[in-house]
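Engineer: my questions are about this predicted structure, shown below with the sequence.
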Amino acid sequence: MKQARISYKISPNILDALEEEPQKVMLISLDQRDKLERFQKKNLNWEKGKCNSFFSSSQYLEYSPKNTSKATGILELTKILNMPMDATVAVGDEDNDVPMIKTACIGVAVKNATEKAKAAADYVTVNDNNHDAIAEVIEKFIL
């Protein structure tokens, strides 16, 4: 197995395995998204007020601390860089990118993004994320 740069645990019951408040919990099912969806639904009451759950791909169900998202990342970065929000462009492809896409001045979804990401976007690229979507965004909105 390839060395991971972050610590991880493999557990049959993630709720029992938590020893302290994690920065991120990722549940992975390579071929059974419905299993992850059932887990997420079953634990909705548990997560209220504690964390956010979202799919970052069809195989990854992630949990992160409440009040953190890619949107809060953009807001913090603009403060640190003393940059106006109207100078921000965000590009995403998954449901977890929706808050970021909505927060940026220009929110972009790539061609092969989820329907939720596309619905949140101001612009959907002609190209997908494997074929120059970022170059398209740079040429259209930045240069």
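Structural biologist: All right, it came through fine. Source: prediction; values computed, not measured.

Engineer: please make it C-alpha for all contacts and neighbour counts, starting now.
Structural biologist: Fine.

Engineer: and the end-to-end length of stretch 45-64?
Structural biologist: 15 Å (Cα to Cα, to the nearest Å).

Engineer: list the buried residues of that stretch.
Structural biologist: 51-56, 58-64 (16 or more other Cα atoms under 10 Å).

Engineer: show me where the chain has helices.
Structural biologist: 14-17, 33-42, 44-47, 70-80, 98-103, 115-120, 133-137 (DSSP state H).

Engineer: before we move on, the earlier item: need the buried residues of stretch 45-64 in a markdown table with distance to D34, can you?
Structural biologist: Compiled in a markdown table, the buried residues of stretch 45-64 are given as follows (distance: Cα to Cα, whole Å):
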| residue | distance to D34 |
| --- | --- |
| C51 | 21 |
| N52 | 19 |
| S53 | 15 |
| F54 | 14 |
| F55 | 12 |
| S56 | 15 |
| S58 | 10 |
| Q59 | 10 |
| Y60 | 11 |
| L61 | 11 |
| E62 | 15 |
| Y63 | 17 |
| S64 | 20 |
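
Engineer: put this beside the first:
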Amino acid sequence: MKGLLWTPEETVVAVVLNMWGMDCGEIARLLTNKITELRGIQTSTIDGTPVALQYKRTEHAVKGKLSRIRAERPELCSEQGSLWDENAVYALMSSTLEGDFFTYLTPNDRPELLKLPNINHVFTKKN
């Protein structure tokens, strides 16, 4: 079964959330929620039986995508290689996403961000 194609926006959201400390399973859940919100419940038929199509990101898919991004875009990684370079990731985010990052998540999922270990500096005003 073919996987669901990744949009550039989805890819950036996954990288940013991972950089902020969110695990791949939770990223998959948030991306799935957004896909469902955008597409709604769509139906199809399998062997003549009406079924709801399932659009779901998996933890495995997110891990694989992040691994490919690290390999294809080494400039997004820190010198240690296992961490993201914040400046490079934020530059990618600015050039890829239109508008507010948080519009790429569902309203119900946004509070989850406040639980992330590396998110506080995002909301801290710099002088």
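Structural biologist: The structure has been received and is ready for your questions. Remember, it's a predicted structure, so these values are computed and weren't measured experimentally.

Engineer: what TM-score do we get after superposing?
Structural biologist: Comparison of the two superposed chains (TM-score structural alignment, normalised by the length of the second structure) gives a TM-score of 0.32, and 66 aligned residues with a Cα RMSD of 4.3 Å.

Engineer: ok so, going back, wait, which of the buried residues of stretch 45-64 of the first structure is closest to R38 of the first structure?
Structural biologist: L61 (10.9 Å; Cα to Cα).

Engineer: does that closest one touch L36 like I think?
Structural biologist: Yes: if you go by Cα atoms under 8 Å, L61 of the first structure and L36 touch, sitting 6.5 Å apart.

Engineer: strands along the second structure, start to end?
Structural biologist: Counting by DSSP state E, the second structure has these strands, from start to end: 43-46, 49-52.

Engineer: ok so, going back, between L61 and L36 of the first structure, which contacts overlap?
Structural biologist: L27, I28 (Cα atoms under 8 Å, 6 or more residues apart in numbering).

Engineer: list the contacts for V51 of the second structure?
Structural biologist: T43, S44, T45.

Engineer: now the last one: closest residue in space that isn't a chain neighbour?
Structural biologist: Nearest residue to T45 of the second structure in three dimensions, chain neighbours excluded: V51, at 5.6 Å (Cα to Cα, 6 or more residues apart in numbering).

Engineer: state the distance from the one you found to S44 of the second structure.
Structural biologist: 5 Å.

Engineer: ditto for R29 of the second structure
Structural biologist: For R29 of the second structure, the distance to S44 of the second structure - Cα to Cα - is 23 Å.

Engineer: perfect, that will be all.
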